[in-house]
Each structure stands twice: as structure tokens, then as C-alpha cells.
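Engineer: From the sequence below, what's the structure:
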Amino acid sequence: MENIEKAKNTAIVAYLTIIGSVIAIFMNQEENKSDFASFHIRQALGLFISFFLLGYFVGYANSWTATSAFYLFYFILWIYGFLGAVQGQKRELPVVGGFFQNLFKNL
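Structural biologist: From the prediction side, this is the model:
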């Protein structure tokens, strides 16, 4: 059984901006690789990349309701993932979590 307390720091850093996700990847290198940290790195990286890709297109909608709903949706997903990391739980993000786990399975 891995020590989740040690991996929590790496998992939390992953949710602190996309740069934090990249830093967390380097923190979770081979010699001290944690499955818990890898799980949250995949979730956070997928969340940030999809936010930037989809946000680009939502911005062209030029509708404050669409933009507000988009930001609210991603903020709720971010909170859900971040709280899972803080609490030491591996909970996939609703709707997109399984996709991110499969897409980034090599991390």
C-alpha cells in the first residue's frame, strides 16, 4: 500500500494551474512514482487542457450565459478534483474523468 500522505502534495500541486500540473509530473518521477499522484495529475492536466481548448471556442459564442455556464462547470469540476486530492481520495471527475484517465494513461 502506497503512502497517500506523501503523494498528496504532488496531487495538490497538479491542480494549481497548468504549470503546477507540469511541475507535478516532474515531482512524480520513476523512483518515487505514486499511483495516487498519477491519477490526480491525469485529472488536472486533462481539466486544464480541455478548459483552454473548449474555452477558445466558447469565447467566440459571444454570450455571457454560455461563458458563465462554461466557467461554472469547470470551476465545479476543479473543486471536485482538488477536494479529492486534499482528502486523499481517487474519485474520477464527473463526465470527463474516465476519458482523461485513458488519454493520459502513460503519465
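Engineer: Only C-alpha atoms from now on, for both contacts and neighbour counts.
Structural biologist: OK.
Engineer: all helices of the protein, in order?
Structural biologist: Applying DSSP state H to the chain gives helices spanning 4-14, 17-27, 35-60, 64-87, 97-103.
Engineer: how about CSV for the ones you listed, with mean neighbour count added?
Structural biologist: Below are those laid out as CSV (neighbours: other CA atoms under 10 Å):
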stretch, mean neighbour count
helix 4-14, 21
helix 17-27, 18
helix 35-60, 19
helix 64-87, 15
helix 97-103, 16
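Engineer: another one to check against the first:
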Amino acid sequence: MNNNIESGKTAAITSYILGIGVFIAMSMNSEDKNAFASFHIRQGLGITLTFISLGLIISHFDSLMISAPMWIFILVLWSYGITSAIKGETKPVPLLGAFYQKWLSGIS
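Structural biologist: Got it, this is the predicted structure:
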């Protein structure tokens, strides 16, 4: 299992680069299908989709009081996820991580 984590660690960390990182990590993981990398790809994609969705919703408001909490929330999810990947753990991000694994289960 430890070898599985080490071989998938680069793709797992790459998946947390918001936006393009998920697609790079999916490409890196396309041949060997590392379970550790797949877990973090789903987490990274979920965070990216959450960021885009919340950004679209709150972009209509021109208020720091509305946008700052979104940025803090995304930063907390992102830092938790990337820290987990660096440590070699498969802990879902707070609040939404289990949903990401369920909703994005077709992505490996």
C-alpha cells in the first residue's frame, strides 16, 4: 500500500492546482489507475467545481463581506486536501469530501 501511495503522490498533489491541475493529474493517472491519486483527483475536482459554482453565485454581489467567506472556505478545503496528499493520507476534505467521493465516483 505504501508503494501505491508513493507512486500516486505526484498526481495527487498536482490535482490540487485549481483548474488545470485536475486535468493534468487525470492524464498522469490515466494508464496505471493509482487508487491514492484517484481519491485526490476526485477531491481536487470537487474543490474546483465548488470554487467555480460559488464564484458564479456570488459574482453578482459586489461585497467583500460576501466574497471573503467563500475564499476562506475554498482555502481551508484546498489546504486540508493538499496537506492530506503530501502526508500520504486519504482523508476527505471537511464538509464536502465524502460527497465528492460519492458524486465523482466515476472518475478514477
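Engineer: What would you report as the TM-score here?
Structural biologist: The TM-score (TM-score structural alignment, normalised by the length of the first structure) is 0.93; 106 aligned residues with a CA RMSD of 1.1 Å.
Engineer: Once you drop chain neighbours, what's closest to the most centrally placed residue in the first structure?
Structural biologist: Among the residues of the first structure, the one closest to the centroid is Ala44, at 1.2 Å (CA atoms, centre = their mean). Distances taken as CA to CA, 6 or more residues apart in numbering place Tyr15 nearest to Ala44 of the first structure, at 5.4 Å, with adjacent residues excluded.
Engineer: tell me the contacts of that neighbour?
Structural biologist: Contacts for Tyr15 of the first structure (CA atoms under 8 Å, 6 or more residues apart in numbering) come out as 21, 41, 44-45, 78, 81-82.
Engineer: Closest to Ala61 of the first structure out of the residues you listed?
Structural biologist: The closest of the contacts of Tyr15 of the first structure to Ala61 of the first structure turns out to be Trp78 (CA to CA; 22.8 Å).
Engineer: That closest one: what's it in contact with?
Structural biologist: 15, 44, 47.
Engineer: likewise Gly55 of the second structure?
Structural biologist: Met70.
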